[in-house]
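Asks: show me how the following folds:
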Amino acid sequence: MLAVDANASLERIADAAGLARATVHRRFSSRTALLDALAEQLSERYVAGLSRAKVRTAPPHFALHRLTEMVFDLKVSHRFAVQPTAALTPDVLDGLDLLFARLRDAGAITAADPAWCRRVYLALLHEVDDLPADSPALAPSATADETEARVNLLVRTTLGALDGTHDGSALSLANQAAPVRS
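Replies: Alright, predicted model coming up:
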């Protein structure tokens, strides 16, 4: 229901879910409470994604690529519910800041402030996500689907925007190590 109408009332959401209005109201006292619960769930998924991307231990280029794949998956599955910024809890912000500090320490970027890097990444994420599927910027290679083209564009653009020395070799390595998407 939220995919159809982002302003849908709890009553409409209950109807669409085939539930009695009272059932939904017992669980969520208001529409805001429902959206807060969705944001909390999304935040937990972001924290799990940071862990699965091995932000602390994997080579930082690989971690950035893998995390970006997961973020696009989350954006697709939660597009209807909340803005991704609602899920940016301190744990998520800390994980992103750590990743950008590691990228800087590895010489992949020269931007010194991880918080600035995170803000650039999130702004570019929004812009790449908003591109129409037929955008020339997303022209996928023979082996990349549209989502992978978005991931590659975001990683490449983020590293370039942060004054990276990205020459494509790290992205190729990350693509080779990334699991095949079905």
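
Asks: drop to CA atoms for contacts and neighbour counts, all remaining ones
Replies: OK.

Asks: ok, the spatially most central residue of the chain to His25 distance?
Replies: What sits nearest the mean C-alpha location of the chain, by CA atoms, centre = their mean, is Val71, with 2.3 Å. Look at Val71 and His25: by CA to CA, to the nearest Å, they are 31 Å apart.

Asks: now do Leu125
Replies: Distance of Leu125 to His25, given as CA to CA: 34 Å.

Asks: ok, these two, which is more surrounded?
Replies: Leu125 (22 against 16; other CA atoms under 10 Å).

Asks: is it true that the more buried one touches Val155?
Replies: No - assessed by CA atoms under 8 Å, Leu125 is found out of contact with Val155, at 9.2 Å.

Asks: next, the second sequence, to be compared with the first:
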Amino acid sequence: MGAEAEPRRLRADAERSTARILAAAEEVLAVDATATLERIADAAGLARATVHRRFSSRKALLEALTGLLNERYLCGLEQARVATAPPVAALYRLTELLFELKADSRAIMELTVDPATKRTPLSPEVTAGLELLFRRLREAGEITATDTAWCCAIYLAVVHEAAQLTANSPMLGDEAGEVGARADLTFRTVLAALGGNRAHG
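Replies: The predicted structure is shown next:
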């Protein structure tokens, strides 16, 4: 094995171990939010020393899970094509994807919430993607609000509130509990709140 191959192999092994730890953490913490790093190590099938080497504390693990969620948000922005699709279509698709993500990652989102903002901290890349979408909505005449940071705050607040609705809430209409019903409610509410004056089906 060459001199360069060994460090690459070690990095690959470390990345695989980290991925196993994070996957195990998602599963374990979804069942028991107070689970220790030791329990997560057991679930990952790794030595406890390995987990402690990757994550020195529970706080470090939660920070890594926050980073993982931000990667998923970025994936959602890419799938919604916020930079190229018609902005209204991109907003609706992104909203659907966010509710799907919330359903799949609810426990981790609750653990990584910032008490001040009531949501998981967003990376600069995710924030930039959201602001781009609302800037495009403004340029297309779909909204009148000009402050993109304000638009993002309103959007995320409505997503959060819609996600908290019970499955039988009258706000969700006939498709109570469905991702589509929550996405539709959020989409219409956000456009109206930000000065949209067009009818969207």
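
Asks: map Ala145 of the second structure onto the first structure.
Replies: When the first structure is aligned by TM-score structural alignment, Ala145 of the second structure is paired with Ala111.

Asks: who's in contact with its match?
Replies: Arg104, Cys117, Leu162, Asp163 (CA atoms under 8 Å, 6 or more residues apart in numbering).

Asks: then Glu11 of the first structure?
Replies: Glu11 of the first structure neighbours (CA under 8 Å, 6+ apart): Arg21.

Asks: the helix or strand hosting it: which residues count as buried?
Replies: For Glu11 of the first structure, the host element (DSSP states H and E) is helix 10-17. Residues Leu10, Glu11, Arg12, Ile13, Ala14 are the ones in helix 10-17 of the first structure that count as buried (16 or more other CA atoms under 10 Å).

Asks: mean per-residue distance, it to the second structure?
Replies: For helix 10-17 of the first structure, the mean distance to aligned residues of the second structure following superposition is 3.1 Å (mean CA distance after the TM-score superposition for the first structure).

Asks: and what of stretch 150-161 of the first structure?
Replies: Compared with the second structure, stretch 150-161 of the first structure is 0.6 Å away on average (mean CA distance after the TM-score superposition for the first structure).

Asks: which position in the second structure pairs with Gln176 of the first structure?
Replies: Using TM-score structural alignment to pair residues, one finds that Gln176 of the first structure aligns to nothing in the second structure.

Asks: meant to ask about Leu64 of the first structure, not that
Replies: Under TM-score structural alignment, Leu64 of the first structure pairs with Leu91 in the second structure.

Asks: ok, that match to Glu27 of the second structure distance?
Replies: Counting by CA to CA - Leu91 of the second structure and Glu27 of the second structure are separated by 30 Å.

Asks: which of those two has more neighbours?
Replies: More crowded of Leu91 of the second structure and Glu27, by other CA under 10 Å: Leu91, with 26 against 16.

Asks: does anything pack onto the helix or strand harbouring the more buried one? Which helices or strands?
Replies: According to DSSP H and E, Leu91 of the second structure maps onto helix 87-111. If you count contacts as 3 or more CA pairs under 8 Å, 6 or more residues apart in numbering; DSSP states H and E, helix 87-111 of the second structure packs onto helix 5-31, helix 58-80, helix 124-139, helix 148-164, helix 179-193.

Asks: so that helix versus helix 5-31, what angle?
Replies: With axes from the mean of the first three to the mean of the last three CA atoms, to 10 degrees defining the directions, helix 87-111 of the second structure sits at 80 degrees from helix 5-31.

Asks: what angle do helix 87-111 of the second structure and helix 179-193 make?
Replies: For helix 87-111 of the second structure against helix 179-193, the angle by the same axes, to 10 degrees is 110 degrees.

Asks: show residues contacting helix 87-111 of the second structure.
Replies: With CA under 8 Å, 6+ apart as the test, helix 87-111 of the second structure has contacts from 26, 29-30, 33, 62, 65-66, 69, 72-73, 76-77, 79-82, 119-120, 133-134, 136-137, 140, 142, 159, 163, 179-180, 182-184, 186-187.
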